[in-house]
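Visitor: Provided below are the primary sequence and the corresponding predicted coordinates.
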Amino acid sequence: MESFERARLDAYFAKIASQFAPTEWPTSFLVTHLLAERPGFVRAVAAMSRLRALLPKPKSINTTAQREIEQMIPCDTLSRELFTNAETALDYFEARAAGEPVILLDVGGYFAPTLAEVHSRFSGQLLGVVEDTENGHRRYADLDKLPCPVVSVARSPLKDPEDFLVGQSVVFSTEAVMRGRGDILHGRPALVIGFGKLGSSIARLLHAKGVQVTVHDIDPVRRTQALSQGFAVARDREGALRAAGLVLCATGALSLHGEDFPHLRNGAYVATVTSSEDELELSSLPDVYTRTMVGDHVTRYQTTGHYFYLANGGNAVNFLHGASVGPFIFLIQAEILAGIRMLTRTDLAPGLHEANADDRAAIAATWLSYFNR
C-alpha cells in the first residue's frame, strides 16, 4: 500500500472511530483474514478498544502484514480446537483479559461452541460478539439460546459489494489455477453449488465468459431465482456432479460429502469460496484415493478409473491471489466498528442483532467522501 493510500485509509477509519466512539472502553479479541490491507482495520479496532490479541485465520496470512501487526499487539495461533473446549477457551481469555469487559470480533463462528460457558464462567464480562460471515451467522443462530448479544454484519447491504467482488475473484483465481496446468474454463460445463450472494456472482461471471452454468441450491426460492436469471438448475445432484467439468462450492456450509466425490466427472476441478473444513468433507473421502500435487496449488485425487483435481487444498481459491476486493472491504469493516459501540451500550438483549439503517447510511456517506474520487 502506497503511503498516501495508507494515510487516506487511516483518516477514513479515524473518522469512523469518531462517529462510533464507544460509550465505554472495552477489551477486544479479533479474528480476521490477515490480508495485505488489514493492518489499517486492526489499528482502527485498537483505537476503539483494548485489543488484547489478533487471531489470524491460518490459511490467509500475509507475512508482511503479520510482521507489522506484531509490533503493535500479540498475534496468537487460531484453531477451531482452541474454542471448542470450554476449559481451553476460558484459560485463554483469563490469561489475556481476566476481569475485563470483553467483545469478540469473529469471522466464521469460532467462539460459538463454548460461548455459553465462557459467558457464565469468565471472571470478566462478555459483552457480546460481532460476526462477519454468513457461515458464522448460522453457527450462532443454531445455538439453542444465545447468552449475550451477537451483532451480525453478514447480511448487511454494506457487505453486498464485497460479496459480489469476492465471487469475481474466485472465478479469476480458479481460471488462473487451471491455466497453470494448461487447462481453460471453456468447454467445461460448470456446476455452482449455492446461489447466495457469492454463488450468484460466480455464476454470472462464468456465464459472461461463455461457460455453460448449472446451479444447485437446497433452497427452492434460490432455485427459482437462478432460473429467472437464465441458469440451468440441477434436478438431480448426482447427475449434475457427473456432468460438470468444474465444481465451485459457495454455500458457506458443507457442499460436498465424502460420498459425493466419486460422482465427479473424470478430470473435473473443484474449488471453494471458504475453508475446506466448512465446504468439503475430505476426511470422509474413500481411502482408496491417492493424493498427488500436480501443479501449483493443484492436488490430483486418483483411484482406479477415477480422478479429479482440487484447487488450493480445498481452501478458498481466491486467497491464492490476495482475495482483494479493493476499498469496498472498508465498508463492512466500518460496520464491525459500529458493532463495538452497539455492544458497549449494554442495552441489547441476548440474541442476534444488526446495525440500523441510519448507521449504515452514515458509514456509506463517509466511505464515499474518501474513496469515490
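Guide: Received the coordinates, thanks.

Visitor: rest of the way, CA atoms for contacts and neighbours
Guide: Will do.

Visitor: quick check: longest helix of this structure.
Guide: helix 160-180 (DSSP state H).

Visitor: And it, how far out from the chain middle?
Guide: 14 Å (Cα atoms, centre = their mean, to the nearest Å).

Visitor: for whichever helix or strand comes after that helix, packing partners?
Guide: Following helix 160-180 in sequence order, the next helix or strand is strand 190-193 (DSSP states H and E). On a contact count with 3 or more Cα pairs under 8 Å, 6 or more residues apart in numbering; DSSP states H and E, strand 190-193 meets helix 197-208, strand 213-216, strand 246-249.

Visitor: got a markdown table for those, with distance to Val107 too?
Guide: Output for those, formatted as a markdown table (distance: least, Cα to Cα, whole Å):
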| stretch | distance to Val107 |
| --- | --- |
| helix 197-208 | 16 |
| strand 213-216 | 25 |
| strand 246-249 | 19 |
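
Visitor: Take this one as well and set it beside the first:
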Amino acid sequence: MTTRHDVADPELAGSGSERIDWAARAMPVLAQVGERFAATRPLAGLAVAACMHVTAETANLVRVLCAGGASVSLAASNPLSTQDDTAAALVAEGVAVFARRGVDRDGYYAHIAAALDAGSAAGGPHLVLDDGCDLVTTLHTARTDLIPAVRGGTEGTTTGVIRLRQMARDNRLRVPMVAVNDTGTRRMFDNRYGTGQSTLDAIMRVTNLLLAGRTLVVAGFGPCGQGVAERARGMGAHVLVTEIDANAALQATMEGFTVVPMAEAAARGDVFVTATGNRDVLRAEHFAVMRDGVVLANAGHFDVEIDVRALAAGATARRSVREQVEEFTQPDGRRLLLLASGRVVNLAAAEGHPAAVMDMSFAGQALTLAWLADGAGLEPGVHVVPADIDSEVAALKLASLGVRLDEPSPEQVAYRSSWEQGS
C-alpha cells in the first residue's frame, strides 16, 4: 500500500517492522485493546492526526488505531526522537508518516502541517493525539479551518497539558482535549518509572559514566524528577534536588533527598538533569560556577530547560567529543558537556521508555480516543480521563503480570457504602 509520506529511507521498512514487533512482545495490554478494536471497530471512518515520538512503541499504538478503523497520519513531536526504520515500516503499512530524524525547525512544522493535511483529505482530522501541544497550537493558529471537524483529542505530556490549560485560561482552546498524562497509571508508570530508567540509560549510554559516588542534581521533583532521583540514588549517586514548589520540596526532603537552590547545586554537581517543564533552569550564572567535566542533560519535553544559547555564547570553543555529546570550553579552561543538544535525552540519545511502560500509556490513550469517538459530548477545554478507563488499564496490566486482587466481602461493601456504621 502506498501513501503520501516524508521519511528518510523507505528501504528501512524491514528492520523497522522487526523493531516494532520486538516492542510488541512487552505490550500485552495494548495487544488486548487491539483485539477488541479489531472486533468492534470503534474508530471506523475517522481520521486521526498525531504528533508523537516516532518510535516502535508509538507504532504499536498506530497499529491498534488502524485495527479500530482509523486512518492515521503521524508527525514527530521531537526532531531527534524519530526512529527512521520505524517510520519506514509504518509507511509500508499504509500510514501517512512525516518524520525524519534530525529535521530542522522548518521541516518539523512542515511535517505537522502535512499530518493535518492528510487528516483533512479524509474529511478530518476527527481526532488528534499530541505530545507537547505543537499540533494543537498549529491547529489553533495556522489551520483554524480544520477545527470544526475535530471531535477532540488527547495530550500525553506534562508540558503539553500545561500549554493546553494556558490556552483554556485565555479562551483560545476550541476543542475538547483529554489530559491522558494526568492519569494515575500514566504518572506512575510513564513519568516516574519510564523517565527514571530511560534518562539514566541515555546518560550512561552516551558517556559511559559511573554514577556511583557522583553528585547528581535533579531540577524538579514532579513524577519525572522523582523517577530520576530514585534511580540515581539506587545506582549509588549522591542526589541533590532543586525545586520552586514547597510541597514538592517537602516531599523530596521527607524521602531523604537534599534540597538546595540551583545557585548552590551548580557548584556541587557532577551530573545535572532538568525535569521541570519550564525554561532557563540552567543558565549563564550556573555555568560560571560548575566544575570541569560536568554533564548537562534535559529530561523535559522541549529544549528550553538548559539555556544552550548562553552556554554557547560563554564558551571559547565548542566541539563534538562523542555521539550526542558536545563539549563547551569555558574561558578558564573548564569543559561542560551537553547531551543531545539539550533535547529530551532519553529519546534523543537512547530509545525512550521501555515498551512495558508505554504499554499502559498507549492502552489508555487508545481507549480514551474510542470514548471520544463514541460521542463523549465534551465542551472545549481540558478534561480528565474517565476513572473507569484508568482502572481498566491498571487491571489489564495486573492480569498480564499474573497479579490477583482480593474481592471485598458483602459486609465490606455494605460498610463502605454506609454512614451509619462506626466503631
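Guide: Okay, I see it. Quick caveat: nothing in here was measured; it's all calculated off a predicted structure.

Visitor: What does the superposition give as a TM-score?
Guide: Aligned and superposed, the two chains score 0.86 in TM-score terms (TM-score structural alignment, normalised by the length of the first structure); 367 aligned residues with a Cα RMSD of 3.1 Å.

Visitor: Which one, of the helices and strands packed on strand 190-193 of the first structure, ends up nearest to Ile103 of the first structure?
Guide: Nearest to Ile103 of the first structure, of all those, is helix 197-208, at 27.9 Å by Cα to Cα.

Visitor: What mean distance separates the closest one from the matching residues in the second structure?
Guide: Compared with the second structure after fitting, helix 197-208 of the first structure has a mean deviation of 1.3 Å; criterion: mean Cα distance after the TM-score superposition for the first structure.

Visitor: matching residues in the second structure for that helix?
Guide: Aligning helix 197-208 of the first structure against the second structure (TM-score structural alignment) gives residues 223-234.

Visitor: What are the contacting residues of the longest helix of the first structure?
Guide: By Cα atoms under 8 Å, 6 or more residues apart in numbering, the residues outside helix 160-180 of the first structure that reach it are 184-185, 197-202, 205-206, 271-273, 295-298, 311, 316-318, 320-321, 323-325, 328-329.

Visitor: Next: stretch 357-372 of the second structure.
Guide: With Cα under 8 Å, 6+ apart, stretch 357-372 of the second structure has contacts from 26-30, 33, 42-43, 57-58, 61, 64-65, 127, 151-154, 178, 180, 185-186, 189-190, 193-194, 385, 389-390, 393-394, 397.

Visitor: The residues you listed in strands, which ones?
Guide: Leu127, Gly152, Gly153, Thr154, Val178 (DSSP state E).

Visitor: Please report which of these has the highest neighbour count.
Guide: Thr154 (30 neighbours; other Cα atoms under 10 Å).

Visitor: now stretch 43-54 of the second structure, how far from the chain's geometric center?
Guide: Distance of stretch 43-54 of the second structure from the chain centroid (Cα atoms, centre = their mean) equals 17 Å.

Visitor: Same check on stretch 123-130 of the first structure?
Guide: For stretch 123-130 of the first structure, the distance to the chain centre is 22 Å (Cα atoms, centre = their mean).

Visitor: Mind listing residues that contact it?
Guide: For stretch 123-130 of the first structure, using Cα under 8 Å, 6+ apart, the contacting residues are 94, 97-106, 118-119, 148-153, 336, 339-340, 343-344, 346.

Visitor: Just the buried subset of the residues you listed, please.
Guide: The neighbour count (16 or more other Cα atoms under 10 Å) marks 94, 97-98, 100-106, 118-119, 148-153, 336, 339-340, 343-344 as buried among the contacts of stretch 123-130 of the first structure.
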